[in-house]
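In: model this:
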Amino acid sequence: MENKKTCIVIGASHAGVNFAFSLRREGWAGDIILYDSDPMLPYHRPPLSKAYLTSDDGIEKNLLKSAESYDKEGITLNLGVSVRTIDPSQKNIILGDGSKQKYDKLVIATGARPIMPPIAGLANCNNVFPLRTAADVTEIRNTLERSNKKRVVVIGGGYIGLETAASLKKLGASVTVLEREERILSRVTAPEMSTFFQKLHADNGVEVLTSKNVVRIEWNSEEKEVICDDGTSYPADMIIVGVGILVNKELAVSAGLTIENGIKVDATAKTSDDDIYAIGDCTFHYNPHYKRYIRLESVQNAVDQAKVAAAAICGKEAKYDTIPWFWSDQYDLKLQMVGLSEGYDKVLVRNESNDNKSFSVWYFKEGSLLAVDAVNNAKAYVYGTKFIKSGERIDPLKLIDLGLEFKPANLLAE
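Out: Have a look, this model is predicted:
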């Protein structure tokens, strides 16, 4: 690569940072410049709702890379800097102050932002927080410390809402989770998992209520009431909003890129512009295993796409072909998920002996394994990953037979 070439990365979270370091490893000798509106050194996001929220550690304990690492690799960080627009005809980005920066290759890693729903009274209410950045977590911790009654209402019963609820309970808060759907995690998991997690939170003193559509917030300086459309209301000193995200696609739109449930990219993470790539939560990409386009909100996807894009920009053969995986920590429980369960027509639950906190849920479609949710069961997660990748068929009766030794060879269909 010519030393004069410049690669700009917009977004310095998992995708952007991993891309920058991968690009240098792949042999890019020119400039690498990262821009991010967050003024803090790039940090790990998953601990925000878990370990970072419940500890007294500063964000320096959760950095993706040390400040020295960027200097060592010749990667320029521009933090607390916004990008206003992209001009692909001139191969420029225009910054918030109006200045311009030329690029030869551009990578969009802008991620997503939390949805703040149009609930009456929410926008002007104090002590209302999403949980997306380190600054959000710091504000949540400080607000909880100042609160006398420590009553928290979490709007949204997805993984972020439930993880935050568990962490706040550990900090001594009284927590109520309000979920609009008939069950928590309804969009991402089977009813068996929803029931398990609802009971888990109840056993730990967190009230999780479903079919609760929040319609307005009534508040004054002393008191807040979260009111649902069935007339029920819940007092709160603090409100956490975890109802989903919106893709940060505005810069891609300004560049005239193809948008479809995110920034559409090919197998190398390249957009409809040959000199612009996109990676991470903001992308809509093809997964060859599931034979469809998907958009994933996961660190794994961000890191994998970053590596693929870096190799492709440096002229190497690289294509995205990864089985998605995720995790969630709540209380003393670790949930590991592999695959995508959407479209399943059969669910099998394997309980490990009498341990009701170690089990796995296996999702099938037309006999093929789609996904596995493993609760405190790393072995099921590993085996599930193996079967999804290989496409080998599992005998359902063998899977749930606790008399058989739990190993891949014993689970295969004959």
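In: from now on I want contacts and neighbour counts done on CA atoms only, so please keep to that.
Out: Noted.
In: check which helices and strands the longest helix anywhere in the chain sits against.
Out: In terms of residue count, the longest helix belonging to the chain (DSSP state H) is helix 299-313. Packing contacts for helix 299-313, counted by 3 or more C-alpha pairs under 8 Å, 6 or more residues apart in numbering; DSSP states H and E, involve helix 14-25.
In: quick one: the closest residue in space to Ala278 that isn't next to it in sequence from Ala310, how far?
Out: Nearest-residue entry for Ala278: Ile108, 4.5 Å, with adjacent residues in sequence omitted and distances by C-alpha to C-alpha, 6 or more residues apart in numbering. Ile108 sits 12 Å away from Ala310, going by C-alpha to C-alpha, to the nearest Å.
In: to compare against the first, here's another:
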Amino acid sequence: MSALFPTYKRFDLSAKQASGTVVEDTEGNTYLDFGSGIGVCNLGHRHPDVQQALENQLNHYWHVSNLYHNPIQEEVADSLVQHSAGEHVFFCNSGTEANEAAIKLARKATGKHKIISFEQSFHGRTLGSMAATGQEKIHSGFGPMLETFSYVPFNDSNAVKKAVDSDTAAVMLELIQGEGGINIADLDFVRELAHICQESDVLLIVDEVQTGIGRTGKPFAYQHYGITPDIITSAKGLANGIPVGAMIAKQTLRDVLGPGSHAATFGGNPLAMAAAQAVLKHVSQDEFLQEVTEKGMYLLATLNESVGQLPVVSSVRGTGLMLGIECSQDVTPVIELLLDKGLLVLSAGPNVIRLLPPLTVSKKEMDAAVQLIREVLTDEKAYIS
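Out: Sure, this is the predicted structure:
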């Protein structure tokens, strides 16, 4: 019996090593990875530049506490500010922690307490971020959620208007709901939402934990919408597999979280910062982002052509290299069969196959993945006729 808590329903794969888009297990089997560690390894496994940056930092120092200056933190913060609408950065260890920081910042900055988020959203599993998550299955078994969180239908600006009141501190939004089903925010909705927030003196928090760091063909997904969030949260792809999180906020919020108001012992760890620095050098390049955009368009078109018309497929959707295939039934057996065939994919809710390949994926690898998906979606073993 494992000494681990059974908090994950694990697939029958024990990783031995990985490189680029390929994972090898302890039995010598290889897999094409279209999950990227749940959108983490945006530059693929063990990207040479990230690995070199980590090795270099290992020879300097690993940890000295945030009681002292850490120059590499300043450099990574400057890069995040340069490529976002924010001016100041708080580093932590995960997306959940970044969202916790955002919730605290919004409440303290405004003196108000209500946070509005959206049905089918996902913001984390600590008490605060879980309360911000609009999914009952995430809440189940943990008793009453923290007060003053409310949930409205996604893409419904009228529902937001009705929910905003004098105690509303912030609206918290994913532009593509990753865990909720690859649900994409409408352009008009997002712009109206930003207007509502501005008119009502409500902060706009955009959760970019999964959509950020080049995943959609922009440094951050909100940049597709022409809006300026007050707070942006980031994690996952930021350090390509080394635990990190970041909250990026506007200048007006800088002094709200002063000494003693918030902290993270390991936040901005030098190893994580070295990895993030190497990642951002790649992901911030216009040519690289254009390639991601083109790859995403190619993969979406290829999926639509190959599987989009199958009876079991309801829709294929996504932005950049964050794509979902919605099916008319539970996709668990599909994902298991794809694993058997050597392709790693994810689910997004019960009926959506989620694809998050490394941003460095090749056309040949995309073609191979699409072929395997078609084979499985037409396989009787997947209970699909």
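In: would you pull the TM-score for this pair?
Out: The TM-score (TM-score structural alignment, normalised by the length of structure 2) is 0.29; 195 aligned residues with a C-alpha RMSD of 7.2 Å.
In: okay, now the residue nearest to Ala278 of structure 1: neighbour count?
Out: By other C-alpha atoms under 10 Å, the residues close to Ile108 of structure 1 number 25.
In: hmm, it is touching Val9, no?
Out: Yes. Between Ile108 of structure 1 and Val9 there is a contact at 6.0 Å, judged by C-alpha atoms under 8 Å.
In: who touches both of the two?
Out: By C-alpha atoms under 8 Å, 6 or more residues apart in numbering, Ile108 of structure 1 and Val9 have these common neighbours: Gly16.
In: state the number of residues packed around Ala409 of structure 1.
Out: Using other C-alpha under 10 Å, the number of residues around Ala409 of structure 1 comes to 9.
In: picking that back up, any buried residues in the very next helix or strand once past the longest helix of structure 1, and which?
Out: Next helix or strand after helix 299-313 of structure 1 toward the C-terminus (DSSP states H and E): strand 325-330. Buried positions in strand 325-330 of structure 1, judged by neighbour count with 16 or more other C-alpha atoms under 10 Å: 325, 327-330.
In: wait, which of those is closest to Lys100 of structure 1?
Out: Nearest to Lys100 of structure 1 among the buried residues of strand 325-330 of structure 1 is Trp325, at 38.4 Å by C-alpha to C-alpha.
In: can you tell me the SS state at the nearest residue to that closest one once chain neighbours are set aside?
Out: Among residues not flanking Trp325 of structure 1 along the chain, Val338 sits closest, at 4.2 Å (C-alpha to C-alpha, 6+ apart). Following DSSP: H, G, I helix; E, B strand; the rest coil, Val338 of structure 1 is assigned to strand.
In: can I assume Val338 of structure 1 is in contact with Ala371?
Out: Yes. Val338 of structure 1 is within contact range of Ala371, at 5.5 Å (criterion: C-alpha under 8 Å).
In: mutual contacts of the two, please.
Out: Each of Gly384 lies in contact with both Val338 of structure 1 and Ala371 under the rule C-alpha under 8 Å, 6+ apart.
In: more neighbours, these two?
Out: A count of neighbours by other C-alpha under 10 Å puts Ala371 above the other of Val338 of structure 1 and Ala371, at 28 against 20.
In: now the angle between strand 325-330 and the helix or strand harbouring that one, please.
Out: If you go by DSSP H and E, Ala371 of structure 1 is part of strand 368-375. Interaxial angle, strand 368-375 of structure 1 versus strand 325-330 (axes from the mean of the first three to the mean of the last three C-alpha atoms, to 10 degrees): 20 degrees.
In: next structured bit after strand 368-375 of structure 1?
Out: Heading C-terminal from strand 368-375 of structure 1 (DSSP H and E), you reach helix 378-390.
In: now that following helix: buried residues?
Out: With burial defined by 16+ other C-alpha under 10 Å, the residues of helix 378-390 of structure 1 counted as buried are 378, 380-385, 387-388.
In: and the residues you listed as JSON lines, adding distance to Thr138 of structure 1?
Out: JSON lines is the format used below for those (distance: C-alpha to C-alpha, whole Å):
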{"residue": "Ala378", "distance to Thr138 of structure 1": "32"}
{"residue": "Ala380", "distance to Thr138 of structure 1": "36"}
{"residue": "Tyr381", "distance to Thr138 of structure 1": "33"}
{"residue": "Val382", "distance to Thr138 of structure 1": "35"}
{"residue": "Tyr383", "distance to Thr138 of structure 1": "39"}
{"residue": "Gly384", "distance to Thr138 of structure 1": "37"}
{"residue": "Thr385", "distance to Thr138 of structure 1": "36"}
{"residue": "Phe387", "distance to Thr138 of structure 1": "42"}
{"residue": "Ile388", "distance to Thr138 of structure 1": "40"}
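In: which elements pack onto the helix or strand in which Thr293 of structure 2 is found?
Out: Using DSSP H and E, Thr293 of structure 2 sits within helix 286-306. Counting contacts by 3+ C-alpha pairs under 8 Å, 6+ apart, helix 286-306 of structure 2 packs against strand 313-319, helix 363-377.
In: mind redoing it with 10 Å?
Out: Where contact means 3 or more C-alpha pairs under 10 Å, 6 or more residues apart in numbering; DSSP states H and E, helix 286-306 of structure 2 is packed against helix 270-283, strand 313-319, strand 322-327, helix 363-377.
In: just list what the very next helix or strand once past the third one packs against, helices and strands only.
Out: Read that as strand 322-327 of structure 2. Per DSSP H and E, the first helix or strand lying C-terminal to strand 322-327 of structure 2 is helix 332-341. Counting contacts by 3+ C-alpha pairs under 10 Å, 6+ apart, helix 332-341 of structure 2 packs against strand 30-33, strand 343-344, strand 346-347, strand 352-355, helix 363-377.
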